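In: Provide a 3D model corresponding to the input given below.
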Amino acid sequence: MEHEFNWKFIDKNGTFICENASEVNQLYFPICNEAGMKASVTPFLNGDAKKNQNEFLYLPVSVEDLHNNRSARNFWVYTKEQGAFSVAGNSAKQRAEHCFKEEEKRDKVECGLLYHSLYYTIPELKLNCSFTTFCPANDDVVEINRVILENYGSEILEFVPTAAFPIFGRSADNLRDHRHATSLMQRVTMEKNGIVVKPTIHHDERGHEPNDTSYFVYGSDENGQAPVEMFPTVEEFIGKGGTLDWPETVVKNSIPKHDFTYRKDGMECIGAMRFAQVRLAPGEKIEYIICAGITEKENFNKEFEKYNSKEKVEVAWKKNEEYWNGEADKIKFQGNSDKFDGWLRWVGIQPVLRKIYGCSFLPYHDYGRGGRGWRDLWQDYLTLLLQNPMSVRSAFVHNMKGVRLDGSNATIILEGNGNFQADRNKISRVWMDHGVWPLFTLLLYINQTGDISILDEEVTYWKDAQIERAKNIDINWKKEDGNNQKTKNDICYVGTILEHLILENLICSLNIGEHGNIKLEDGDWNDQLDMASDKGETIPFTAFYGKNMCDIADLLEIQMEKEERKTISVFEEMEILLDGLTEESQKEMEVLKKYYERIRYGISGEKKEIPILQLEAMLRRKGKQLLQQVRENEWIELSSKEGFFNGYYNNDGKRVDGIFTDGKLRFGLTDQTFSVMSGAATDEQIQKIIHAVNNYLPDENTGGIRLTLPLGDNTWNFGRGFALIYGEKENGGMFSHMTTMYAYALYSRGYAKEGYKVLKSIYELSTNTKLAQIYPGVPEYISSRGRGMYSYVTGAGSWTIFLMLTQVYGIRGKLGDLLIEPKLVKEQYDTREVLTVDMLFMEKEVSIYFYNRKRLDYGKYQLGELSINGEVWKKQINSTSVVLHQSELEEKLVTGRKNKICIELEERKR
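Out: The predicted structure is shown next:
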C-alpha cells in the first residue's frame, strides 16, 4: 500500500496536520525559544537540541542522521503478553513492520506555532499515543515533551512505561574529536525526578575551561509522581546485545544494576527512567511529562516543579501558543486563499527562527558554528523592523560597530547587541556585497519611522588583525587590545552611522577591476563564487552599489532640507577616498592603496567637515557612473525581444556569461535581479530580460526559475559552485532567496503581473507536497527533483514578507508618512472583493482593506474613496497611490485598538 505525504491547514492560525510524515526520511520541524534552545524533531522523534556549538543536549545530527541514527527521543510501553513497543513507532520491530508490511498507516503529525505532535496507534495493545514537543516561552533552555496514552480497547490494559532520552552533553566538536575521552569527563547525578549530566571541563585543546553547564532529563506523570527506576548510562540501558531501538532493559523488563560493573560516571549517558506500572481502564488516559534541557542553575530539580503536572504544562503550552501567534500576527495577510495565507504565516516566522538559529543548528544547515552572517542579519531585519520598527533601532546602532576602517566587516553576529566574530571557521575573507545591506535596511527603517536622527548616532569601528580587506595582517594588533578601533593616541574612535555607511559603500565603489566593475573579492551574495579574488568582478553588485551611492546622496539632501545642515563630519583620512571620486577610474586602486597605507597603524581621530552639497554631488556622480557602466557595457542582446546582463568576470579576467563558441548560452538570475532593482536596466531592457528569463531559466521538470544556466566545467578560476551537480543549490536550483528578490525587483519597477507569476511559482513549488516533501514555509531552494531543501532559516522568508507588504499590498513608509500603492492583480481576488493586511505603523495596530468590487486587474484601477476608522478622508486621490502624512495619522489613529483603513479600488480614469 503506497502512502503519499500530504499536509493541510486545519485553522486560521497555520496549524496543520500531516499524513504519512514518516514516509519522508529528511523531514524535520524546528522547536526553539528566545532563551536559546535550538532543537529539531522528526516524525520518529529524532533530531537534536542544543544551546550553541559547545553545548549539545542530544547527539548532533545532520540531515542524513535523521534516518540513520538510533539516538532519538523515545518512550516505551511493555506488556507481559505483547512485549515492548515505542509510542512513536521507533523500535527496531516496529520500523521493520513499517517498511515491509502492507498495512494502514498508524501515525499522523500535527504542527502549530510552535509545537510538534505525533499521534501513533499501537493496535496490538489498543493504545492511542500522542507525543507533543514544544519549548516554554520563558528563560528556560528546555524542551517539554508531553506523552498521552489512551486505552481505546474494551479491556483493562496493564503496561510498564519507560522514557529514554540519550544525553550527549558536550560540544559538537566532540562528536568525532575525543568522543570517548570526553565521555570520561561526564559526571552523573541521579535525582528524584531525573538524571543530570555535568562534564568536569569544556574540552578544548586550545585552552580547556571549567564547566558550569549541566544537561538533564526530568520526568513525572500527570500528578507529579517521580520515576520508580532509572538507567543513567547507555550501556546499562541497552544491555550487552541491545540497541537504542531495541533496549534490553525494556524488552526484558529488567531492573537497573547499580554496581561497579555498571558505573554511571565517565560513560555515554541517557535520561532513561521507568515509571510505575499502569492499569488503564477502557477509555482511560494517562499523561507523562519529560523535560530535557541545558542549565547553569544548581538545582533544576526545583525548577522542574514548574512543569511537573498536567495543569502546569497546559499553562506553559498556552504561553508558548500566545507567544508564537503573537509573532505571526504582527504582519497578517488575508486573501482569497486560506492555504496561501496559512503558508505566509509560516513564512512570516522564518526571520524569527533565523534570529534564533542563525544559519546553523538545523539538520540541513550543518555549516558554520552558530551566529548569523552579516548579510543575513540585515536582510532578516527587513521583516523584523516592519513588524515593529522602533524595537530594532538599538540593534541597528550596535550592529554598525561591526564595520572596519577598510570598509569590510566582522562576518558573524553573536547573541546580544554588538557582539561579533571576525569570520567563520577562522578563515579571513571578504564578501564584497556586505557593504550594501546596512544602507538598504536602514533606509527602510528611516522611511518607516521618519527617524533620520539615527544617522547621527556615534559608534565604534571593528578592529582585528585583518586589514586591507583581508589582503594583509596587522602584526601590531594583539587580541588583548580588544576589537574597538583606536586612534594613534590609543583612544577609542567613534564616528556617526552615516560616516560608517559612506565608508563601506565608498571603498567598494572604488575597488574597481580592469573591466570597470567592482571586484568580486572572496564572493558576493553567492558564496559559491569564491575562487576569483584576483581578477573577478561582479556586475549585479556594481549596480547595487551604484544605487546605494545615489541613495546616500538622497539622504544628504534630506539632511540639508530637514535639518538645515551644510556640512557633515568624517575622520580626516577619509578625504583621501573622497578625492578618489574625482579621479579617473584607472587611478581608483591607487587611491585605495594610499588610503590603506595611511590607516594601517590607526587614524588620528581628528575630524574633517565636508560640505554636504559637494559630497552629495560626488557620491551621486559615482553612483550614476556605476549604473551606466552596467547598463551600457554589460548588456548582451540576444534578439529584438531577448537580452540579459552579464554577471561576472572570472579569475582569468574573462566574461562569464554570454553565447560561447560551443553554442551554449550562459547567464543567471542574480545579474538580472539587481540590474532591474537598482535602476541600471532601462524599461526596454527589463522587457527583454523577462523574455529571456522565461525562455531559458525555467526548470523543465519543476517549472521553477533556476538561479543559473549550467556554469560549465570547473576550471578553478571562478568558484566551488562549478563542483556542484547542476540543478542543486546555487548551481541551477530554484534558489528561493534570489527568485523572491527577482519578484521584488519586477514589482518595484511596475511589472506587477510578471512579479506575481514569480511569487506564485515559489508558493506552488513550496506547497507541492508530493514533490517538495516539506512542511509549510519557503525553503532555501527547490532541487531539480522538486524537493524543498534547507527549510526554515533562509533569507527568502524575510524577503517574501517584505515583498508582500511593501510591493504587493504596496504599504510602506516614506520618511515617516504612510505610502499606499497597491499592486494587487485580479487573480488575487478571485471570488472575493476584499483583501486585508494587519500591520503596525507609528506603533499603532492598523488593518488596511482593499475593496475591488469589479475585480479590476492591476493597471486598470486607481484609488477611490478612503476612510480611516469609518471617517471618509476628504482629499481627492485620482491616483494609483496616496501618502497619508504623519500629522494626519496622529489625529486619526488610536492607541490600544485595531485601526481600520478602507480603500476602494475604482476604474482608472484615462
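In: for the rest of this, base every contact and every neighbour count on C-alpha atoms.
Out: Fine.
In: the stretch 401-550 of the chain: strands as residue ranges?
Out: Using DSSP state E, counting those that start in this stretch, the strands found in the stretch 401-550 of the chain span residues 412-413, 420-421, 458-459, 466-467, 472-473, 495-496, 518-519, 537-538.
In: redo the ones you listed as TSV? Include distance to D204 and mean neighbour count.
Out: Formatted as TSV, the strands of the stretch 401-550 of the chain follow (distance: least, Cα to Cα, whole Å; neighbours: other Cα atoms under 10 Å):
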stretch	distance to D204	mean neighbour count
strand 412-413	21	24
strand 420-421	18	22
strand 458-459	34	20
strand 466-467	24	22
strand 472-473	26	14
strand 495-496	38	20
strand 518-519	38	28
strand 537-538	40	30
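In: can you list the ones you listed in a markdown table and add distance to L627?
Out: Conversion of the strands of the stretch 401-550 of the chain to a markdown table gives the following (distance: least, Cα to Cα, whole Å):
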| stretch | distance to L627 |
| --- | --- |
| strand 412-413 | 30 |
| strand 420-421 | 33 |
| strand 458-459 | 31 |
| strand 466-467 | 29 |
| strand 472-473 | 30 |
| strand 495-496 | 27 |
| strand 518-519 | 11 |
| strand 537-538 | 13 |
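In: G402 is nearest to which of those?
Out: Proximity to G402 (Cα to Cα) singles out strand 420-421 among the strands of the stretch 401-550 of the chain, at 6.8 Å.
In: pull the residues that contact that closest one.
Out: For strand 420-421, contacts defined as Cα atoms under 8 Å, 6 or more residues apart in numbering pick out G402, A410, T411, I412, I413, L414.
In: repeat that with 6 Å
Out: A410, I412, I413, L414 (Cα atoms under 6 Å, 6 or more residues apart in numbering).
In: return the set of buried residues in the lengthiest helix in the chain.
Out: The longest helix of the chain (DSSP state H) is helix 539-563. For helix 539-563, burial by neighbour count (16 or more other Cα atoms under 10 Å) applies to 539-557, 559-560.
In: please give the structure of this sequence too, so both can be compared:
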Amino acid sequence: MTTKKIIKLTTNEGFYLPLFNLKGLKASITPFFGGDLKLDQHHYVLEPTTEIDLFSNIFSRNVIFNVNSNLYFLNGQTALQQEDELIYETDLLYQRVIRSNSLFTIDTTSYIPQDTNIEVHQIKFTNISDSKLDLQVTTAVPLYGRSADNLRDHRHVTSLLNQIETVDHGVIVKPTLSFDERGHQENHHVYSVYADSKELSLEGYIPVLDDFIHGGSLHFPKGLSHVVDQGTKVNGYEAIGAISFSNKTLEPNESITLYMSIGVHEDMEASRNESLAYLNPEAFQSGLEKTNNFFKNYVKGLQFTINDQETTNELSWVVLQPMLRRYFGNSYLPHHDYGHGGRGWRDLWQDLLALIMMNDSSVYDLLINNFQGVRIDGSNATIIGDKPGEFKADRNMITRVWSDHGAWPLLTVKMYIDETGDLSLLEKKQFYFMDQFTHYTKKTRSKTKINLQTDKKDEPYQGTILEHLLLQNLVGHHNIGDHGFVRLEDADWNDGLDMAHHKGETIAFTHMFANNLRILASLIKELPSEEVLVFEELKM
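Out: Prediction:
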C-alpha cells in the first residue's frame, strides 16, 4: 500500500490537504500555506478560509526570509518567486513542500501531532548558490483567535478584547471575552505561535499586526524593525505571531532549520509546554512518525485491491473519508464551508457503512444512538451534536423536512445485519427526539425542557429500533402528493430539486420507501418473536 504522492506544481491548482487529530484540532493547508486552523466554529486560530481564499494565501501561515536585502516568503507570494520550482508531497497525514530557485531551497514539512492541539512545521532553508547569502528570518502568522462569526460581525470590536503577550520563543493572544451567537462569554482559550532554531539567535518579537505592517501590507510589510523584547504586553489590537531572528551569513550548501508551531490551548502553561516540546528535530520527527503510522494503521482496516495499482493506492484515502467526515463535518474545509460544524442526518448513516466493513466495535452503539434523533412523527432532528446520540432543537427555527431522510437508516441497519447476522439489534430500545416541531414540522408546540419524547405520564418513551424504522418508512411511504408519489417536501437527497414544498413529488424515493417496506417485512419474518411491539397510534 502506497499513499504518498509527489507532484511538481507549476501553478496554483487550488490543492489543499486536511490535517487533524482525535483531540479535535482541524486544519486545511495548501502548498502555498493557505487554509486555516481551528477547534470548532468559535475557536479559529487562523482566519477562516473558503474555496476562493485558496488563491489568496497571505493572511495565513508565513515566514519571511530577507536574503541579500530582498524579501522572500515561505508562501511564495512575492514577485521574485513566481518562477520558483515547487515539489508537493502529501501522505497520511502530512504535507511537504520543496520550493527552489537559483539561490536557495525551502523544504517545509507540516503536520498536526496526535497528542496536542498544535500544528507544527519544520522549515529547512539551504543556500544552493555559489556565493554567500546574508539571511534574516521572521515568522509572520496573523493570529485570528476568535469565532468565525466575527469575520464580518464585530471584527474590530473583538480585536479590542485581545490581550497579547510575548513569551519565551512565542507570541500568545488571549481575548478577554468572546462575542458571537452564544452571547458575550468569558474566553478561556490561548492562541499562539512559537518558533526556534539551533542555528539562529532569537532577536525579538513583533506581536501587533499594525506595527508589523506599519503603513505597508502583509505583502509589503514595513515594520520588520519594530522588534520588542520578551515580556511585552499589548492590549486591544490584532495580533501576529512575528518572531524575529538575528542575521546569519550562509555559506554555499549551508542550511538552517526553523521549527514553528501554531496552536490553541485552554491555559498558558499547556500552550507553552506543549508548543516548545516540538521545536526540536527529535520531537518533530518522532511526532511525524507517530502521526503517519496512526493513519496508515487505520486505513489498513479496510483495503481494496484492483488491477490498476494507482487506483488501489487512491482507495486507501477513501477509507479515511468517514473519519474525516466525523471530525470536519460539513463546515471545516474550503469546499465544505456551510453550517456551524457537525454532520447532517444522512452523514450519520452513510459514515457507518465503512465502519461496518471494517468490523469496528463501536458500530453497534453508534447505530442505536443515532435512532435517538427520530421524532415520533417520522421526521428527525437536523442539528447533530458532537457526542454520539446528541441531537439538538433547530436553533434557527428552520422548519424543513427532507423527504428522503427516513429512507437511509434502514440501509445501514440492513448492512449491519447482513454482516453480523445480529437481528437482536431490531429489538433494542431507544428514545425519540422531541422539540417544538410536530406533524412533519407543519405544526409547533411549546418548547420542552428535554429533547426526549414523553408519554402520557410525562416519562421519556422508548421504542424498539424496529419501531423507529417502521415509523420512518410508513410515514414516508404514505406521505404522498396528487400524483400518488411521495411528497418532495422541502427537498430530497438531490437538494437541487427543492423549492417545491406544496406540489413537488419524488419518484426516486417513492420506489425506495416501497422497497424499504419489503426489506422490513423480510426482516420481521426472521425475528424469533411472533409479535411486533409498536406504540398504539402506529397501528394500521
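In: next, the TM-score between them, please.
Out: Scored against TM-score structural alignment, normalised by the length of the second structure, the superposed chains reach a TM-score of 0.94; 538 aligned residues with a Cα RMSD of 2.1 Å.
In: P30 of the first structure: which of the strands of the stretch 401-550 of the first structure is closest?
Out: Of all these, strand 412-413 sits nearest to P30 of the first structure, with 21.0 Å by Cα to Cα.
In: and that closest one, which stretch of the second structure?
Out: Mapping strand 412-413 of the first structure onto the second structure (TM-score structural alignment) gives residues 383-384.
In: mean per-residue distance, the matching stretch to the first structure?
Out: With the two structures superposed, stretch 383-384 of the second structure lies on average 2.6 Å from its match in the first structure, counting by mean Cα distance after the TM-score superposition for the first structure.
In: what's in contact with that stretch?
Out: For stretch 383-384 of the second structure, the external contacting residues (Cα under 6 Å, 6+ apart) are F391, K392, D394.
In: now it, how far from the centre of its chain.
Out: Centre-to-centre, stretch 383-384 of the second structure and its host chain are 16 Å apart (Cα atoms, centre = their mean, to the nearest Å).
In: what does R621 of the first structure correspond to in the second structure?
Out: Per TM-score structural alignment, there is no equivalent position to R621 of the first structure in the second structure.
In: next one: P199 of the first structure
Out: Alignment note (TM-score structural alignment): P199 of the first structure maps to P175 of the second structure.
In: right, and its match touches L161 too?
Out: Yes - counting by Cα atoms under 6 Å, P175 of the second structure does reach L161; the two are 5.1 Å apart.
In: which residues are in contact with G216 of the second structure?
Out: K222.
In: helix or strand: which one has it?
Out: For G216 of the second structure, there is no host helix or strand (DSSP states H and E).
In: quick check: it vs G223 of the second structure, distance?
Out: 8 Å (Cα to Cα, to the nearest Å).
In: helices along the second structure, start to end?
Out: Under DSSP H, the second structure gives helices at 155-159, 209-213, 268-276, 281-299, 309-328, 345-357, 363-370, 408-420, 465-478, 507-526.
In: equivalent range in the first structure for the fourth one?
Out: Which is helix 281-299 of the second structure. Using TM-score structural alignment, helix 281-299 of the second structure pairs with 310-328 in the first structure.
In: could you measure from the nearest residue to Y44 of the second structure once chain neighbours are set aside over to Y94 of the second structure?
Out: The shortest distance from Y44 of the second structure to any residue other than its chain neighbours is 4.1 Å, reached at K38 (Cα to Cα, 6 or more residues apart in numbering). From K38 of the second structure over to Y94 of the second structure the distance is 17 Å, taken as Cα to Cα.
In: looking only at neighbour counts, state which of those two leads.
Out: Neighbours were counted for K38 of the second structure and for Y94 using other Cα atoms under 10 Å; K38 has more, 27 against 22.
In: ok so, going back, how big's the offset between the match of helix 281-299 of the second structure and the second structure?
Out: Looks like 0.8 Å for stretch 310-328 of the first structure (mean Cα distance after the TM-score superposition for the first structure).
In: burial of E251 of the second structure, as a residue count?
Out: By other Cα under 10 Å, the residues close to E251 of the second structure number 16.
In: so who does the nearest residue to it once chain neighbours are set aside touch?
Out: Closest residue to E251 of the second structure apart from its sequence neighbours, by Cα to Cα, 6+ apart: K132 at 4.7 Å. Residues in contact with K132 of the second structure (Cα under 6 Å, 6+ apart) are L250, E251, P252.
In: how close does K132 of the second structure sit to S217 of the second structure?
Out: Counting by Cα to Cα, the separation of K132 of the second structure from S217 of the second structure is 29 Å.
In: kindly report the same for L333 of the second structure.
Out: L333 of the second structure sits 27 Å away from S217 of the second structure when distances are taken as Cα to Cα.
In: quick one: which of the two has more around it?
Out: The neighbour comparison of L333 of the second structure against S217 (other Cα under 10 Å) goes to L333, with 24 against 14.
In: can you find the partner of that one in the first structure?
Out: Per TM-score structural alignment, L333 of the second structure is aligned with L362.
In: which non-adjacent residue is nearest that match?
Out: Ranked by Cα to Cα, 6+ apart and with sequence neighbours excluded, the top spatial neighbour of L362 of the first structure is S40, at 6.6 Å.
In: on that earlier part again, tell me the angle of the longest helix of the first structure relative to helix 436-449?
Out: Angle, helix 539-563 of the first structure to helix 436-449, by axes from the mean of the first three to the mean of the last three Cα atoms, to 10 degrees: 40 degrees.
In: and H336 of the second structure, how many neighbours?
Out: For H336 of the second structure, using other Cα under 10 Å, the count is 14.
In: that one and G329 touch, don't they?
Out: No - counting by Cα under 6 Å, H336 of the second structure sits too far from G329 to count as a contact (8.0 Å).
In: from S403 of the second structure, how far out is the residue nearest in space to the middle of the second structure?
Out: The residue lying closest to the centre of the second structure (Cα atoms, centre = their mean) is F328, at 2.8 Å. Noted for F328 of the second structure: a distance of 25 Å to S403 of the second structure, by Cα to Cα.
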